[in-house]
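J.: Need coordinates for the following:
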Amino acid sequence: MRILCIGDIFGRPGRAILKSKLAGLREELDADFVIVNIENAAGGRGISPKLYDEFSQLPIDVMTSGNHIWEQRDINNYLSEKKNLLRPHNAPSDRPGKGFGVFPAKNGALVGVINVQGRAHMHEGDVHANPFTVVDQLVTDMHVSTPIIVVDIHAETTSEKKSMGWYLDGRVSCVYGTHTHVQTADEQVLPKGTAYLTDIGMTGPHDSVIGVRPQDGIKRFLSDGKEKNWEVADKGVAINGLILEVDEKTGHALSIRRLQIQE
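T.: Predicted structure coming up:
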């Protein structure tokens, strides 16, 4: 089966290209299942109920997220109610929602999806549970329902994401990273059958500093971090992601390739 994973949707430009191209892309690729990270959909900061409703009209099966999901407070009820809207499962337990689920694919197979957040150099990293131990139990439980499991680890450091890939090799179909907004070129199928990519990239304006106008990114560093105002960039808009081929019986990855679609 074929699974399409789309990188962090950033602001209005990211939303626009997703709306204009996703349906055709899914049909062209004959994708059985689509996962989209909506972490930055609302102006770079989380997702609103209105935007969730808009995305629900698109051919998306599951929406994952990350540290910015908490910035739109009115999304909290949706996190509790909408089963396909995931937040990092290792977030503090008093927060709404969950970060996992088993969902039906177009071809009739069941796909397990897990969303966790890294802790190294991450905002609130110290209040999140260890993502490795959290994933351990989720994977064990999911194997009762399906061998096909995809993990989105929303993390800053390459080392934490690489470690997760090797830790889960042979136990899940794919581990991919989100959060840094720059697609890496290290896609591989690990020895025991797990596909891996350190970061699948950003769906949004790439003539930017990870989504914001270049001049705003530069100002932040010139001011030693004191300048915090920024606006979403609007040029070089592209979709980033990956295409995964999985053996339905074993859950092992057959192949993984990066996806880049220009506006």
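
J.: make it CA atoms for all contacts and neighbour counts henceforth
T.: Will do.

J.: nearest spatial neighbour of D216, skipping sequence neighbours?
T.: W230 (5.3 Å; C-alpha to C-alpha, 6 or more residues apart in numbering).

J.: Please report the distance of that neighbour from S208.
T.: 11 Å (C-alpha to C-alpha, to the nearest Å).

J.: neighbour-wise, which of those two wins?
T.: S208 (19 against 15; other C-alpha atoms under 10 Å).

J.: ok, now which ones touch the more buried one?
T.: P214, A233, K235 (C-alpha atoms under 8 Å, 6 or more residues apart in numbering).

J.: One more sequence to fold, the one below, so I can look at both together:
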Amino acid sequence: MKILFVGDVVGSVGIKAIETYLPEIKKKVKPQLTIVNGENAAGGKGTKEPDYQKITRAGADVVTGGNHTWDKREILDFIDDPKKNILRPYNFPGKNVPGRGFIEINVNSKKVYVINMMGTAMMRALDNPFLAADDLLKTLDDDAIKFVDFHAETTSEKIAFANYMVGRVSAVVGTHTHVQTNDAQVINKQTALLTDVGMTGSYDGILGDKKEPIINNFLTQRPNRFDVDEDGRMQINFCVVEINDKTNNARSIKNYVITPNNQTFLN
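T.: As a prediction, this is how the structure comes out:
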């Protein structure tokens, strides 16, 4: 099975990049499942229903979240809709948390779990994702593919989590930092890892935001309002994970970028 995973969609440029590139990517990759992180789609923070609709119409089967999941209150109007495949991190603390932290999908008679987890190093004080994953996996079908979007700040936590999950999940792909890493690997011929898949949005900004306020912040050490760069050229970052349907182990993981200066994938 091939699973296509697309990095954090940031603002209207990110939505446009999804609408422009995702159909073409799917034609070439021919994935059985497409997952897109959409937690920055609504002006850089959160996801509104029109954003979700645009992402899914472009070809996403599941939309995952992260630390900005609750930034737009409108998400509460649709995150519990069972017809919408949108996730928030599983390890938010407390009971009766809106939405779902994982979803079960049947792909060509094969059961697949898409799981959304969030790290705690330099992030919010959520429940421990390592222990939360332990508890969750006890309730899931062992004979199933398990794909984890691990939304976290530090590379060390993402790598540690993937190694902790070796042989128990098929893939751990990191999101949140908006910069694609060059460490795609299959650990022990079992679990695919990419520390961060990168972002989908403005190629001309800084992590999807306008450059000037961020640069000024470093120059002055004074607060500046950071705004999403809605005028930049498009980029899209993604990876493709190939998984053995019989063993649920990853066979390969490859990361890709499409930017104004790198159109190799489309050729």
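
J.: which of the contacts of S208 of structure 1 show up in structure 2 as well?
T.: Counting by both residues aligned by TM-score structural alignment, their matches' C-alpha atoms under 8 Å, these that remain in contact in structure 2 are P214, K235.

J.: Give me the PyMOL select line for the contacts of S208 of structure 1, limited to the buried ones.
T.: Buried residues among the contacts of S208 of structure 1 (16 or more other C-alpha atoms under 10 Å), as a PyMOL selection:
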select buried, resi 214+233
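
J.: ok, the contacts of S208 of structure 1 vs E81 of structure 1, which is closest?
T.: Using C-alpha to C-alpha, A233 comes nearest to E81 of structure 1 of those, at 32.4 Å.

J.: That closest one: what's its closest spatial neighbour, skipping adjacent residues?
T.: A233 of structure 1 sits nearest to R213 (C-alpha to C-alpha, 6+ apart), 4.4 Å away.

J.: Aligned counterpart of that neighbour in structure 2, please.
T.: Under the alignment defined by TM-score structural alignment, R213 of structure 1 corresponds to K210 in structure 2.

J.: What is the burial count for its match?
T.: With other C-alpha under 10 Å as criterion, K210 of structure 2 counts 20.

J.: Run through the helices of the stretch 151-263 of structure 1 in chain order.
T.: Using DSSP state H, counting those that start in this stretch, the helices assigned to the stretch 151-263 of structure 1 run over residues 158-167, 214-222.

J.: residues in structure 2 matched by the first one, start to end?
T.: The aligned range for helix 158-167 of structure 1 in structure 2 is 155-164, by TM-score structural alignment.

J.: quick one: contacts of that stretch?
T.: G119, A121, F130, F150, A152, A171, V172, G174, I187, T191, L193, T195.

J.: so what corresponds to the third one in structure 1?
T.: Okay, so that is F130 of structure 2. Checking TM-score structural alignment: F130 of structure 2 goes with F132.

J.: gap between that match and A195 of structure 1?
T.: 17 Å.

J.: Where do the strands of the stretch 1-150 of structure 1 begin and end?
T.: 2-6, 8-9, 33-37, 62-64, 100-104, 110-117, 149-154 (DSSP state E, counting those that start in this stretch).

J.: what helices or strands is the last one leaning on?
T.: Judged by 3 or more C-alpha pairs under 8 Å, 6 or more residues apart in numbering; DSSP states H and E, the packing partners of strand 149-154 of structure 1 are strand 110-117, strand 174-178.

J.: now the angle from that strand to strand 33-37?
T.: Put simply, strand 149-154 of structure 1 runs at 10 degrees to strand 33-37, going by axes from the mean of the first three to the mean of the last three C-alpha atoms, to 10 degrees.

J.: Next: the fifth one.
T.: Between the axis of strand 100-104 of structure 1 and that of strand 33-37 there is an angle of 150 degrees, by the same axes, to 10 degrees.

J.: by how many degrees do strand 100-104 of structure 1 and strand 110-117 diverge?
T.: Going by the same axes, to 10 degrees, strand 100-104 of structure 1 makes 150 degrees with strand 110-117.

J.: Which part of structure 2 matches strand 100-104 of structure 1?
T.: Going by TM-score structural alignment: strand 100-104 of structure 1 matches residues 102-106.

J.: Show me what counts as buried in the matching stretch.
T.: Quick answer for stretch 102-106 of structure 2 (16+ other C-alpha under 10 Å): F102, E104, I105.

J.: Just give me the closest of the residues you listed to T181 of structure 2.
T.: Relative to T181 of structure 2, the closest of the buried residues of stretch 102-106 of structure 2 is F102; by C-alpha to C-alpha it sits at 24.7 Å.

J.: Tell me how far that closest one lies from Q32 of structure 2.
T.: Where Q32 of structure 2 is concerned, F102 of structure 2 sits at a distance of 18 Å (C-alpha to C-alpha).

J.: Alignment lookup: E27 of structure 1 to structure 2.
T.: In structure 2, E27 of structure 1 lands on K27 (TM-score structural alignment).

J.: Excluding chain neighbours, what is closest to G14 of structure 1?
T.: That would be G204: by C-alpha to C-alpha, 6+ apart, it lies 3.8 Å from G14 of structure 1.

J.: That neighbour touches Q260, doesn't it?
T.: No: using C-alpha atoms under 8 Å as the test, G204 of structure 1 is too far from Q260 to be in contact (11.2 Å).

J.: where do the contact lists of those two overlap?
T.: By C-alpha under 8 Å, 6+ apart, the residues touching both G204 of structure 1 and Q260 are A238, I239.

J.: Compare those two (neighbour count), which wins?
T.: Taking other C-alpha under 10 Å, G204 of structure 1 and Q260 do not tie; G204 has more neighbours (37 against 16).

J.: Give the aligned equivalent of that one in structure 2.
T.: In structure 2, G204 of structure 1 lands on G201 (TM-score structural alignment).

J.: same deal with K249 of structure 1?
T.: So, by TM-score structural alignment, K249 of structure 1 is matched to K246.

J.: before we move on, the earlier item: can you check which of the helices and strands packed on strand 149-154 of structure 1 gets nearest to R12 of structure 1?
T.: Closest among these, once you apply C-alpha to C-alpha, is strand 174-178, at 18.9 Å.

J.: Can you check what angle separates that closest one from strand 110-117?
T.: Using the same axes, to 10 degrees, strand 174-178 of structure 1 lies at 40 degrees relative to strand 110-117.

J.: Against N67 of structure 2, how distant is the aligned residue in structure 2 for L259 of structure 1?
T.: By TM-score structural alignment, L259 of structure 1 lines up with Y256 in structure 2. As for Y256 of structure 2, its distance to N67 of structure 2 is 24 Å (criterion: C-alpha to C-alpha).
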